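Q: I'd like to go over a predicted model; first the sequence, then the structure.
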Amino acid sequence: MTGELTVQVRLSGGPPHLPASFGVARSLLSEGRIKIPYGAGYEHFVLAEDGVNQQTGEPPVFVWVGRTRIAE
């Protein structure tokens, strides 16, 4: 992600130790899914149906949908 623009998103759900907001590459927003490395796995989030509100300027909201382990 070096040199790539990042944007703050809000995270809903997931492990309690993840921050409530997180910086992700802007290019990932169009996919509607993000994967965050955490511990020995990845936490998966999808864009909430009402997650992007251009009028209020609020950051997009991504909702936790599950976890996968890092393959060994």
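A: Everything's here; your move. Numbers count the residues shown, from 1 in each chain.
Q: can we go C-alpha only for contacts and neighbour counts from here?
A: Noted.
Q: now what about the lengthiest strand in the chain, what contacts it?
A: In the chain, taking DSSP state E as the definition, the longest strand is strand 61-69. With C-alpha atoms under 8 Å, 6 or more residues apart in numbering as the test, strand 61-69 has contacts from 9-14, 33, 40-48, 50-52.
Q: Use this one as the comparison:
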Amino acid sequence: MRVRLEGGPNGFPDDFRARLVNSLEPKIKVQYGCGYEHFERTDESRTAVDGDVVIYRWTAQTRIAE
């Protein structure tokens, strides 16, 4: 399944935003910099050239504990 991550901090790379996942979990956590970016699934989807894409929106950022 293809998903698209939207929102997040400035500089969050576009190549991190398009993802392939095995299942549509309610949340996705992506390691970025010194922490994690958290995204939650929405009811939105978009039609792309190679199929539908489910949209996840950014909700929070957490730091990696040292």
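A: That came in fine, so what should we check first? For clarity, every value in this text was computed on a predicted model and none was experimentally measured.
Q: the strands in the first structure, which residues?
A: In the first structure, the segments counted as strands under DSSP E are 6-12, 21-25, 33-38, 41-47, 61-69.
Q: Need these in CSV (columns: mean neighbour count).
A: Putting the strands of the first structure into CSV (neighbours: other C-alpha atoms under 10 Å) gives the following:
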stretch, mean neighbour count
strand 6-12, 18
strand 21-25, 15
strand 33-38, 16
strand 41-47, 19
strand 61-69, 17
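Q: What's the match for residue 41 of the first structure in the second structure?
A: In the second structure, the residue equivalent to residue 41 of the first structure is residue 35, according to TM-score structural alignment.
Q: To clarify, my last question referred to residue 25 of the first structure.
A: Residue 25 of the first structure is assigned residue 21 in the second structure as its aligned equivalent, the criterion being TM-score structural alignment.
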